[in-house]
Every structure is written in structure tokens, then in C-alpha cells.
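[1] model the following, please.
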Amino acid sequence: MTTPKRPLRSAQWFGSNDKNGFMYRSWMKNQGIPDHEFQGKPVIGICNTWSELTPCNAHFRKIAEHVKRGIYEAGGFPVEFPVFSNGESNLRPTAMLTRNLASMDVEEAIRGNPVDAVVLLTGCDKTTPALLMGAASCDVPAIVVTGGPMLNGKHHGRDIGAGTIVWQMHEAYKAGAIDLNEFLSAEAGMSRSAGTCNTMGTASTMACMAEALGTSLPHNAAIPAVDSRRYVLAHLSGMRIVEMVEEDLRLSKILTKEAFENAIRVNAAIGGSTNAVIHLKAIAGRIGVDLELDDWTRVGRGTPTIVDLQPSGRFLMEEFYYSGGLPAVIRRMGEANLLPHPEALTANGKSLWANCAEAPIYGDDEVIRALDNPLRADGGICVLRGNLAPKGAVLKPSAATPALMQHRGRAVVFENLEDYKARIVDPDLDIDETCVMVLKNCGPKGYPGMAEVGNMGLPAKLLAKGITDMVRISDARMSGTAYGTVVLHVAPEASAGGPLAVVREGDMIELDCASGRLHLDIPDEELTARLADWQPPADQLLAGGYRRLYVNHVLQADEGCDFDFLVGCRGSEVPRHSH
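    Below is the predicted model:
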């Protein structure tokens, strides 16, 4: 190992022969660590979100071991530490409630400990943005290693997508097309290996965003969780992070405005989740990049969706990887001049384009389509504004029904999720397929945590008629595995006194995605009068514990739902402590 050319951050703990150096080294040595590990080697933290309560990340102990091999091989000293693991599958009321909490855990663990760089082990939806947010606030060298998607689900001899099949079969069950036994028969086959959802849900989307941003090695996003190449990538990432310390390749050199614009365009090409809008904004806010909701219109609109994956298309993440993965998509985009900033720097020290210019593309243009045969000609996230969403709302065109993207209908209003659950099963509910379903009080403050309930299931009586989609509007989020003509992230949210709070049963609402308009068709004076009479929900005032902190400090969806006091990069310096 060569002596580092610049002072190591960890030397502030281990590099002196005074009382403090003695104690820091001695305490670490109780784990059987020999003296030479403290002699000028870069100390690499492995930030691990392993948890048996987070099934997507339950295999991370093995991944961490492969990362350690790479770190040792490159001359570094690995130290693994746990952080809050907020898995979407089990955590109630929603993992989004604790994304910021997890990011605080990560930030303080990095800043307060003797590490020169970190490997971020991410997987389930919120762990990727949480770890990137925390690391960005410290601005240390960091590299992302995701856990990878699970193998294709199998049911009755066909492939099924994790998450997506739940929505599909539950709607069929409610419509009477299948019985309960048939519905439950898909349960065991949906999730048959370690890993995240195998559709282009939020986990796969954020893995792609991490790669498009340049924070991981090429191919990190799509290698299946149980494929041996996932462990090879973990090993190589461990080797590379040691080099990044030597190069002082900190996150601020990678997470530039150009990198975020590349990610926005890539998200459109892959048919990525609307959740990426919130998470990218939050990550950008931590590193000090000015990313606005309108950047999604400016940069993303007009970009074709060329990845034919569920829930927008047909295939799953296994086929995506075997067809070339994200480098193949980026190559296809670059050759068509659809990559805004091909020279953006990535974690391996090369530009995004250098990594992807010669990436192989397999599969006869089936999974990764040719640009002249896209899944959707304009797959960029549709940003909507109007008197119903003054600060914006979003819709995912690749998952929507084209005929509904310009629509005017009568509002059927649900005041909260409980109201929706109680009334949607009422056969006498006054609703038909032309109506617009409106769900209130499910935003950042209102739920709290902005749960994935925006893709409201349709009434059984309409499903029985063969209706599969309706316009739905809420201040909630939607699972990346879901689909439909669903307007999400309405800001300001109802619980913060946004116009959504005063929509009434029978109001007419106009949606026009082409012009980016979301309009409540009542006179301005009427809207003003309704808002003047509005009162905040009573239960919001009764919050205690972390929920109180969350409700009092969470920003709105257009600002990334971070806490107001967490925005910004605080660096890695910490006052020295003398024992």
C-alpha cells in the first residue's frame, strides 16, 4: 500500500501517539485488529441497511463481506456499521415517514466516526435516497452498492412482477373475475429470491437514479440480487472506494446540476417511478444543487420511454439486465443526443458517456426498445399546475391511459383514507367511470409521511363493467409498482391548507397533461371563501414524539419532503474530543 498523498480524516482519531490516539486504537483492538491496520490506511465505512424486517435488504451481510474483500485488496481498512433500515414492505404507516430519520442516522454516523469514505449498501425504496442524503450532507467520498432486484416471479407458468401483480389480481378479485384461492395462489411465487421488487418500481428506479447520477459503478442498478455478478460488483466497489479517497472524489464533485439533469432524462427513458421526483429533490438539497420541479418539464418532457418493463410495459428486471441494463439505455440515449451532459463525472473517475458509449445491447430491441419504437413517445414526468395545485403535482405518463390524460369529470371526494376505505365498497356510491376520484389528507403532514395510497382501487361495480382506469387525484404518493392515470403529490397538501382541502363532492375538475394544467372549475371568489373557512385536521395538533418533529418541519412534496433544518451540506468536520 502506498502512503496517501493527503491527510486522512481517520488520522484525527488513529494517527497520533498521545492519550487520545492510544485510547481510540486500543478500543478498536479489542476486536482483534492488528496494529498495522492503523498505519495510514484509509478507513472505509460500510453503511449497512441490513435487516430481517426489510426483506429486500436481508442478504446484505453477504454483500458487505464482498465489499470488505475489495477494500482489503486495495489497501483499505473496512469498518461495517448499521443504520436505520426503513423497508417499505413492513414498516407502518409508511417508510417515507422515516426516510429523513434514516438520513440523520447516516449523516451523524459518518461525521462522528473515524471514516475517510463510505460504501452505501442500499436496496428497498427509501434506503437509497436516505443514505445518499446523509452522505451528501457530509460530502465525503461515497459509492452506492444496491442489493439488486429479486428474480422474476412465477405463477401458472408465466412471469409476474413483484408488487404489480398484487394490484392486478386484487382488482380482478374485487371484480369477481377470480376467487380468493386464485388470488392467494400467486403469493408464494411473487417473491422467490432475495432482492428488491423486480419491476421498475421505486427501488429499481432509485437504483437506476444512483447509477445515472454517477454514484455507483456501471451495471449496479440491474444485476439480480442472487447473480454472482452482484458480488463481483460489490468487490470492485470496495476496491474503487479506496482509490476515491486518494483522488478526493467527494460527492459534491459527482452530484452536480448536470448529473441531476441526466438522471431526470434517464428516469423518463426507463419509465421510472414518480417517487424519484421527491427523492432527487431531497438529495439535491443536501448537496446544495438548485433542483426545481419545473426542471422535470424543462429537461424530461419529450423523452421517449424505451424500457419495456412492468408496470408500464411487459418485462421485468432480469430481462432488463440481460438486455444490457442501464448502460445500454444510456448508450441509446447518447447516440440520439438525448443525454444532456454526457461528460458528467462518475464514481469510477470516468464520464457517464465513457462508461456507456460501447455498452452492448441485447434482446432484439424488445426490452430496451429502439427510439423509433418507444413504449411511450413522451415518457417524461408530467408536472401539473393550476388552482388545484399551485405548487405543482405530478403524473407518470408511461403508466397512464392516454385517453384520460385530457379529461373533465365530476369529483367524488374522500376526506381521508378511512373515508375512502369505508365508501369505496358501498354499491350505492354515486360514481361512474367519467368521475374524478379525489383523496385528501394523505400528504407529508396529513398521513403523516405521504403514504403510497394515491392509486386508489376502483369500485367493484366499475371493475365488473370492465373499467380498469379512472383519473385519481391526491396529495399522496403511489408505489412505483403501480399504474394508472393518477395525479400525485398535489402541493400544498390538504392538511397544510392547500386548495385540495376544499374540493367538494360534485365539483368539476379538469386535467390537461399536454398543457400541464390541473384546474378546479369553481369561481376564484368561491375558492377564496372556502379556503378562508378551512381548519386544520384536529389529530395533526396532537402529534407527539418523532411524528411531531416530522409534522412541524417537513417540507412539501415540491421541495422534496426533507426537514427544513436538514437542507444543505454541513461537511464532515467535527470538533475534536479530548478524553
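
[2] C-alpha only now, for contacts and for neighbours.
    OK.

[3] just to check, residue 568 is in contact with residue 282?
    No. Using CA atoms under 8 Å, residue 568 is not in contact with residue 282, being 9.7 Å away.

[4] so these two - more neighbours on which side?
    residue 282 (30 against 19; other CA atoms under 10 Å).

[5] which residue sits closest to that one, ignoring its sequence neighbours?
    Spatial nearest neighbour of residue 282, chain neighbours left out: residue 560 (4.6 Å); criterion: CA to CA, 6 or more residues apart in numbering.

[6] list the contacts of that neighbour.
    Each residue near residue 560 by CA atoms under 8 Å, 6 or more residues apart in numbering is listed here: 277, 278, 279, 280, 281, 282.

[7] run the last query once more with 10 Å
    Listed by CA atoms under 10 Å, 6 or more residues apart in numbering, the contact set of residue 560 reads 275-285, 291-293, 444, 554, 567.

[8] quick one on the thing from earlier: give me the common contacts of residue 568 and residue 282.
    133, 288, 289.

[9] from residue 325, how far off is the residue lying closest to the last one once chain neighbours are set aside?
    Counting by CA to CA, 6+ apart, residue 257 is the residue found nearest to residue 289 once chain neighbours are left out, at 5.9 Å. Counting by CA to CA, to the nearest Å, the gap between residue 257 and residue 325 amounts to 24 Å.

[10] okay, those two: which has more neighbours?
    residue 325 (27 against 17).

[11] give the contact list for the closest residue to residue 343 other than its chain neighbours.
    Leaving aside its sequence neighbours, residue 343 sits nearest to residue 351 (CA to CA, 6+ apart; 4.9 Å). By CA under 10 Å, 6+ apart, the contact set of residue 351 is 214, 254, 341, 342, 343, 344, 345.

[12] restricted to strands, list the residues you listed.
    In this view, the contacts of residue 351 have no member that belongs to strands under DSSP state E.

[13] quick one: the strands in the chain?
    Listed in chain order, the strands found in the chain under DSSP E are 43-48, 77-82, 117-122, 142-146, 153-155, 158-160, 382-386, 389-395, 406-414, 436-439, 471-474, 486-491, 508-512, 517-520.

[14] redo those strands as CSV? Include distance to residue 60 and mean neighbour count.
    Formatted as CSV, the strands of the chain follow (distance: least, CA to CA, whole Å; neighbours: other CA atoms under 10 Å):
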stretch, distance to residue 60, mean neighbour count
strand 43-48, 7, 25
strand 77-82, 11, 18
strand 117-122, 7, 27
strand 142-146, 9, 31
strand 153-155, 21, 19
strand 158-160, 24, 16
strand 382-386, 35, 24
strand 389-395, 33, 24
strand 406-414, 41, 20
strand 436-439, 37, 27
strand 471-474, 35, 26
strand 486-491, 32, 29
strand 508-512, 44, 20
strand 517-520, 43, 22
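
[15] following up with a second sequence; could you model it the same way so I can compare the two?
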Amino acid sequence: RYFGATYKAYRSYLVKNVEMLGDAHRFLGALVARKCVFRSVLAFAGNPDGIVMRKPPSPARTFMRPDPAYGGGPPMDRANPSRSMPVAIPAADSRRKVLAHLSGNRIVDMVREDLKLSDVLNRQAFENAITVNAAIGGSTNFIIHLLAIAARIGVDLTMDDFNTAAKGVPLLANLQPSGKYFMEDFYYAGGLPVLMKELKQFLHNDTITVSGKPVSANYDNCECYNSDVISSIDKPFNTVAGIAVVKGNLAVNGAVLKPSAATPSLLVHTGKAVVFETIEDYRHKIDDPDLDVEEGSILVLKNVGPKGYPGMPEVGNMSIPKKLLDKGVRDMVRISDGRMSGTGFGTVVLHVSPEAAVGGTLAIVQDGDIIRLDVPAGILHIELTDKEIAERKSKLLPQPNISTRGYAHLYQMHVEQAHLGADLDFLRGCSGSEVVRDSH
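    Predicted structure coming up:
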């Protein structure tokens, strides 16, 4: 939603290239929009507390604020790892007036230098972002955003890159939902610069940022103040980190999960499917005492993907059936073509592609089918032969479009699958830097 308005604004104005942002959704949405325009642009995170408004905040309100920054969630949501992208002035905190002034100065210099986002967002910058996302326990949503941004800027990024670029990267940030601390604690421990300094051996340290300097300039002289929040590379908080991509006949183009927030014993698991055709079907059945489900079952939710819902909601981390909760069960393997909040946790397989609504194998899963998940081996497989899968698919009926007019219809017709970034197909690539003609 935010992308459309931001893109229109960028195409309509020549110099207004500092984007003032709020929460996680707007930061990433605006970042996608900026990739369509080959111009000098940088990001500035604003807030609702008067610092970027006409009325200044009261001293008491300023000093009593528990959080050093605004917009990103206290746990590890999608906006927080995105700060490793080279598109913002470093060290965003409550000193917003200073940051706003620096951003204003820097954007003018960038225009004079002709330094554009297309110059700094190269292959190495994306690989750095993947690495940081792995070490910080970032959101699975970050994958979709990064794939969409790369497609807009013309960088060939695929799901497989999230396995290869972050190979061997441990979890260094002890942050919820993979750990116990919050972003405020992360900030006071030294923040992202400290974590990136520990990751130097995995990063492209000479990649240029919007500052015109290499990314290493952001962290060369930083210091860690709490090693329980940000661990060293030699003694990581967890050796299991990052985003795992799994493939197989159930997810031909791939699916994702966050191993650091999953139950280790479930990362290799085989179980019988308990299927919910829609989110409404799930809500109707999940707490039914007669639901045929066991602790080792695998919950499968269909039709919550980009086209099927439409819009790919954050419902993939389905609740555990009440009858199992009462027995003390706290996690199960859950599979869907939807998303999950960055604050969510559990052994949750998401973004299954192709999704059920376009005839992916997920659409033909039935109650009792045997599904095998093997995260170390990168496998998501349903125990059916190719012939059985083809026979079931031949009996699928075309799904009618939920939306028949307006933007919702346009979206449903043109949104791509999750493994491509769930972007609109006609917006791949850059639209150039020309300014549209005045309509008056």
C-alpha cells in the first residue's frame, strides 16, 4: 500500500529525495519504491513525538523515552536488519534533529556527486544484507522485500542466495524471538555496527554506502558494551542462524523458515498433514476437540499466498490446537503459502511457492498425507509420486478471482510469487530518472 503513494511521489518531484519513514512496513515499502527511480535518495526515520513536527517534545517526555529509536519493533522485525542496507545515514537514535540536518546536507552532496541508489545497491550490498539478517535473527519477511528490491534495481538475486551468502554465519544477536533481549538492549550494547564488525570476515567491507564511504567506516571504531546481547564471532549466541530455504515437490520454487526461532528437534521431521483449505476453515476447526490431530502432525494452511488471499497475510504461524496445548505441546511443524510476523516463532515453513491458488502442489495436499521436512538437507517433500501429484492436479478447479475491479483486481492479476518477491510483474526493473510532465 505504501509503495504506490511513495513511487508516485518520487516520479513527480525532482529534488525532494529524503524519505521520512515510520514503522517497518513503511521503511521497506518505500525502499522498494525508491528502486524504481535512478536518483539520489536516502532514508530518514522520523517519529510521532514532535521531533520532526512543529511542536517540540517536552524535556520530560524526551528523557523518559525508553527507546533510542522509533519505527522498528522492540523484537527483531523486518525493519531492523534492513538498516544494514547502504541507504541511510548510520547511528539512528533519538537525536533526530541532528540526523535530519545531516540527511539534508548529504542528499544535496549526493545530487552534486550524481551518487544514486543504483550505484550503492550492488550485488555485494545485497549479500551483506543477507549475512546481517542471518546473524541478527531477522524476519522471514525480509526475504520478500530484498527479492523485490533487487528485481527493481536489476540485481539477479534468488532464494538460493539466502542459503549460500549466509553459509556458516552464526547467530550473534540474543534478541527475541530467537533470544531474550529487545532492540533497546541491542542499541545500548553497541547496535548494528558492533554486530557488523564481528561479521567482517563474512562481509564485503569495501562496499560504498550513501555516505560515499565504504560500509566498514560505519563499524571500524565501534565497541561492544554487552556481550550477552551481541556475542563475538568466536563465541556465538547460537550456531543455528539465518533463514533456511527448503525445496522439494511440495515447494518447487522454494519455501523459507527461521531455524533460530524453531524447535531444533523439529528441523528434521516427518508427519501426517492436517489440512486447512482457507484461513476461515482453520479458524473454524483449530480448537475443535474432535480435530484429528496429534503432536507429530503437520499443520497445512492453503490459499493465504499473494494471489490466493489475496495479499499474503501474516497468518502462517498458526496457533497450536487447543487439545494439544492442554497436553503441553508448544510447537509443531506448520506449513503455508502465507507470511509470519518478525516477532513470531516456531517451526513454521512459509512462502511456499508456487502457492496453492496458482496450482502449486500445496493445493493438492490432503489430510493424512505424509510430509517430510529436513532443514539441514534443504528438503520439503510430500510422499506422493509424480503420477499421483499430476492426477490430483488434473482434478483441481480454477479458483475465481476474489477481486473483480480496481486496484485489488490489478494486484491479483499481476502479483508475482513469493520466490520472486511478491511484486507486481510490470514493475520489475527501473523506470528511469526522468521527471513526469506537469499535469496542469
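
[16] would you pull the TM-score for this pair?
    TM-score for the superposed chains, counting by TM-score structural alignment, normalised by the length of structure 2: 0.92, backed by 423 aligned residues with a CA RMSD of 2.0 Å.

[17] burial measure for the aligned partner of residue 266 of structure 1 in structure 2, as a count.
    Superposed on structure 2 with TM-score structural alignment, residue 266 of structure 1 falls opposite residue 132. By other CA under 10 Å, the residues close to residue 132 of structure 2 number 28.

[18] was I right to think residue 132 of structure 2 contacts residue 204?
    No. Between residue 132 of structure 2 and residue 204 there is no contact under CA atoms under 10 Å: 11.4 Å.

[19] please work out which residues of structure 2 line up with stretch 545-558 of structure 1.
    Under TM-score structural alignment, the match for stretch 545-558 of structure 1 is residues 406-419.

[20] what's the longest helix in structure 2?
    helix 96-113 (DSSP state H).

[21] mind listing what's buried in that one?
    96, 99, 100, 103, 104, 106, 107, 108, 110 (16 or more other CA atoms under 10 Å).

[22] ok, stretch 190-205 of structure 2 next?
    190-199, 202-205.

[23] hang on, the earlier thing: list the residues that contact both of residue 132 and residue 204 of structure 2?
    Common neighbours of residue 132 of structure 2 and residue 204 (CA under 10 Å, 6+ apart) are residue 126.

[24] and residue 60 of structure 2, what is it in contact with?
    With CA under 10 Å, 6+ apart, residue 60 of structure 2 has no contacts at all.

[25] which of the three states applies to it?
    With DSSP: H, G, I helix; E, B strand; the rest coil as the basis, residue 60 of structure 2 sits in helix.

[26] please pull up the equivalent of it in structure 1.
    Per TM-score structural alignment, residue 60 of structure 2 is not aligned with anything.

[27] what ranges does the stretch 51-200 of structure 2 have for its helices?
    In the stretch 51-200 of structure 2, the helices defined using DSSP state H, counting those that start in this stretch lie at 59-64, 79-82, 96-113, 117-120, 123-136, 141-153, 161-164, 183-188, 191-198.

[28] okay, the nearest residue to residue 322 of structure 2 once chain neighbours are set aside and residue 88 of structure 2: tell me how far apart.
    For residue 322 of structure 2, ignoring the flanking residues on the chain, the nearest one in space by CA to CA, 6+ apart is residue 287 at 5.1 Å. Between residue 287 of structure 2 and residue 88 of structure 2 the computed distance is 46 Å (CA to CA).

[29] neighbour count: the two, which is higher?
    Shown here are residue 287 of structure 2 and residue 88; by other CA under 10 Å, residue 88 has more neighbours (21 against 16).

[30] that one - nearest residue in space that isn't next to it in sequence?
    What sits nearest to residue 88 of structure 2 in space, not counting adjacent residues and going by CA to CA, 6+ apart, is residue 43, at 4.9 Å.

[31] what sits against the counterpart of that neighbour in structure 1?
    With TM-score structural alignment as the criterion, the equivalent of residue 43 of structure 2 in structure 1 is residue 144. For residue 144 of structure 1, the contact set (CA under 10 Å, 6+ apart) comprises 47, 118-123, 128, 131-132, 207, 210-211, 214-217, 220-221, 234, 237, 241, 347.

[32] now residue 79 of structure 1
    Residues in contact with residue 79 of structure 1 (CA under 10 Å, 6+ apart) are 43, 44, 45, 46, 47, 68, 71, 114, 115, 118.

[33] could you report the neighbour count for residue 22 of structure 2?
    Residue 22 of structure 2 has 17 nearby residues by other CA under 10 Å.

[34] from residue 275 of structure 2, how far off is residue 225 of structure 2?
    In terms of CA to CA, residue 225 of structure 2 sits 48 Å off from residue 275 of structure 2.

[35] check residue 112 of structure 2 too.
    58 Å.

[36] now do residue 400 of structure 2
    Separation of residue 400 of structure 2 from residue 275 of structure 2 (CA to CA): 21 Å.

[37] and for residue 426 of structure 2?
    Counting by CA to CA - residue 426 of structure 2 and residue 275 of structure 2 are separated by 34 Å.

[38] again with residue 254 of structure 2
    20 Å.

[39] the residue nearest to residue 289 of structure 1 -> structure 2?
    So, by TM-score structural alignment, residue 257 of structure 1 is matched to residue 123.

[40] would you check that its match makes contact with residue 156?
    Yes. Under the criterion of CA under 10 Å, residue 123 of structure 2 makes contact with residue 156 at 7.8 Å.

[41] who touches both of the two?
    residue 150.

[42] run a quick neighbour tally on residue 313 of structure 1.
    Residue 313 of structure 1 has 19 nearby residues by other CA under 10 Å.

[43] any idea how far the nearest residue to it once chain neighbours are set aside is from residue 571 of structure 1?
    Excluding its sequence neighbours, the residue lying closest to residue 313 of structure 1 (CA to CA, 6+ apart) is residue 375, at 7.2 Å. Distance, residue 375 of structure 1 to residue 571 of structure 1, by CA to CA: 42 Å.
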